[in-house]
Every structure is written in C-alpha cells, then in structure tokens.
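>>> Sequence first, then the predicted structure:
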Amino acid sequence: MNASNNHTSTHTPSTPDAPVPTRVHYHKQARELELGYASGDTYRLPVELLRVYSPSAEVRGHGGDTAVLQVGKKDVGLQNITQAGNYALKLHFDDGHDSGLYSWNYLHDLATHQHAYWNNYLERLEAAGASREPAGIQFKQL
C-alpha cells in the first residue's frame, strides 16, 4: 500500500494472542497511523513515535541495553506501508529508514501504551540534550 496519500487497508485476524487490526489507515497530513480493531477500539499513532521505537536492530541495538536514541524525527512521515505475511507491517519512512517489522502485538502495545512510550522518549531526549527537531532547526531556550 502506498503512503503517498491517505490509505486504508483491511486485514484478517491470525491468532487470538495478537490483536490484529481490522483497519489500517495512514493520515498523511497529521502524520498518524490509525489502527482499528474488531472490538471497536481505534488508535492513532504518530509516525514519529513509530520511527523512534522502530523494532529494527539499527534502533534497538544489537542485543543488551544498546538502544540508539533517535533524534530529529519530529517531521518524519511514511512513504509506503507493506504487509509482512499475516503477522506484521513493514513501514517505509521518508527519512530512508525501512528496516524492522512491526508485529501486530508490537503495534498494539505501542498503541495502548503510547503515552508512556512518548514520555520515556521525551525524557531520554532531555537527558541526552537532544531534540525532536530535524538537524538545522534546533531551538534552544534562552
């Protein structure tokens, strides 16, 4: 599915353990991925959150506690979304990042705990003296 415009896709459930979205829709203007479930629950995940919590080894690190803090991702969007079998989505970001598969379980976890993930991300940025702003647009408080 191409993410150049708003896109909607329908998926069928695979296992009761993995809440599988019945609807996936990318809101390009808002830079949000909407996940709708058979239960009626709907979540909108900011693309920035999806990017900074990418399940790829590049972001999570190659084992242990070596996660790489992602900075400057405030304006990141999606170029493409592809389904990986019946268990995951592969998100292609407009900053070139496209490794890592977002399993249904992982997407549901991000959706249902997004405020905790977001606050953790902001705390890590602050501790590192880093910013959400893309390089070259760093704002400093005077």
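Now that the structure is in, tell me what you want to look at.
>>> Every contact and neighbour count from this point should use C-alpha atoms.
Noted.
>>> residue nearest the centroid of this structure?
Most central residue of the chain, judged by C-alpha distance to the mean C-alpha position with C-alpha atoms, centre = their mean, is Leu50 at 1.3 Å.
>>> separation between that residue and Gln114?
The gap separating Leu50 from Gln114 is 10 Å, by C-alpha to C-alpha, to the nearest Å.
>>> Check Ala30 too.
Going from Ala30 to Gln114 by C-alpha to C-alpha gives 16 Å.
>>> all strands in the chain, in order from the N-terminus.
Using DSSP state E, the strands of the chain run over residues 7-9, 23-27, 32-36, 42-46, 78-84, 88-93, 101-103.
>>> still on that earlier bit, so for Ala30 and Gln114, which residue has more residues nearby?
Gln114 (19 against 11; other C-alpha atoms under 10 Å).
>>> Use this one as the comparison:
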Amino acid sequence: MAAAHPTPLPTEIKLHTQSKRLEITFDDGARFELPCEYLRVHSPSAEVRGHGVGNEVLQVGKRHVAITALEPVGHYALKIVFDDGHDSGLYSWAYLYELGVKHDQYWQDYLDRLAAAGASRE
C-alpha cells in the first residue's frame, strides 16, 4: 500500500478581492475560505511569530488589510503580499491547511489576545 501524502496539496487557489478572502481547495476535498486579516495576523514570518514561543508579536489594526499578490514558491508554499507592505512569510501548504482546519480556534485565540492587550482590529 502506498504511503499517503503527509499534507494535502492545493488543487485551486482563488483570491476574492471584494470579500478579502483566499479560497483554497485541497486534493482531499477540503475547501477553506480564509480572510485576509486572518492570514495576515497568523503570518509565519519572524516579524509576527517572533523568535521562539512566547515572543510572538500581536498584530493589531489589520481588519481592513488586503492581499495584493500571491506568489507560488516551488511546489510547497505560497508567498502572500499584503497591502500594508508585509510580504516576508512563506505559507506552506501544511500551514495553510492547518489555518483552515483550526480557523475557529485560532481566530478566537487571536481575539482573546487582542482583548487582553486592550488592542483593536481597527
């Protein structure tokens, strides 16, 4: 029996500029619509993640952020360019899939962190 793919691969990626959502369909049938703001505040870049657990940098004021470009990186990731100038994170297929699967949990965690910091999405 052949080994399963460790990560589902995207079969279609569509940017919806009006609703500011990135729609991704994977080869296992999963389909996610990820808001630009969600992708921006969960960027895998060092600028957002910090350099180690506990050093994450809370992203604020990103409610209206949009994606201006999508650039495939090899066969494993997507570089997303945001209109606030952020473009340094590489979103692997595995990470995008994880962001889709865990959207509700990750988004609530973000909102909780914003509230705890007295910060705003605006």
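Here it is on my side, so go on. Since the structure is predicted, the reported quantities are computational estimates derived from the model, not experimental observations.
>>> In the second structure, which residues correspond to stretch 109-123 of the first structure?
Taken onto the second structure by TM-score structural alignment, stretch 109-123 of the first structure occupies residues 98-112 there.
>>> for stretch 75-91 of the first structure, same thing?
The aligned range for stretch 75-91 of the first structure is 64-80, by TM-score structural alignment.
>>> So which residues make contact with that stretch?
Contacts to stretch 64-80 of the second structure, defined as C-alpha atoms under 8 Å, 6 or more residues apart in numbering, come from residues 17, 20, 36-37, 40, 81-84, 87-93, 122.
>>> So what would you say the end-to-end distance of that stretch is?
For stretch 64-80 of the second structure, the first-to-last residue distance is 16 Å (C-alpha to C-alpha).
>>> corresponding residues in the first structure for stretch 14-30 of the second structure?
Going by TM-score structural alignment: stretch 14-30 of the second structure matches residues 25-41.
>>> before we move on, back to that, cross the contacts of stretch 64-80 of the second structure against helices and list the overlap.
Applying DSSP state H to the contacts of stretch 64-80 of the second structure, the entries found in helices are Cys36, Glu37, Arg40, Trp93.
>>> now the first one: how far from Arg121 of the second structure?
Distance of Cys36 of the second structure to Arg121 of the second structure, given as C-alpha to C-alpha: 13 Å.
>>> out of these two, which sits in the busier spot?
A direct count of neighbours by other C-alpha under 10 Å for Cys36 of the second structure and Arg121 places Cys36 higher, at 24 against 14.
>>> I figured that one hits Glu23, correct?
No. Counting by C-alpha atoms under 8 Å, Cys36 of the second structure stays clear of Glu23, with 10.3 Å between them.
>>> if we can go back for a sec, roughly how far out does the match of stretch 14-30 of the second structure sit from the chain middle?
Stretch 25-41 of the first structure sits 12 Å away from the centroid of its parent chain (C-alpha atoms, centre = their mean, to the nearest Å).
>>> end to end, how far does it reach?
Stretch 25-41 of the first structure end-to-end distance (C-alpha to C-alpha) = 14 Å.
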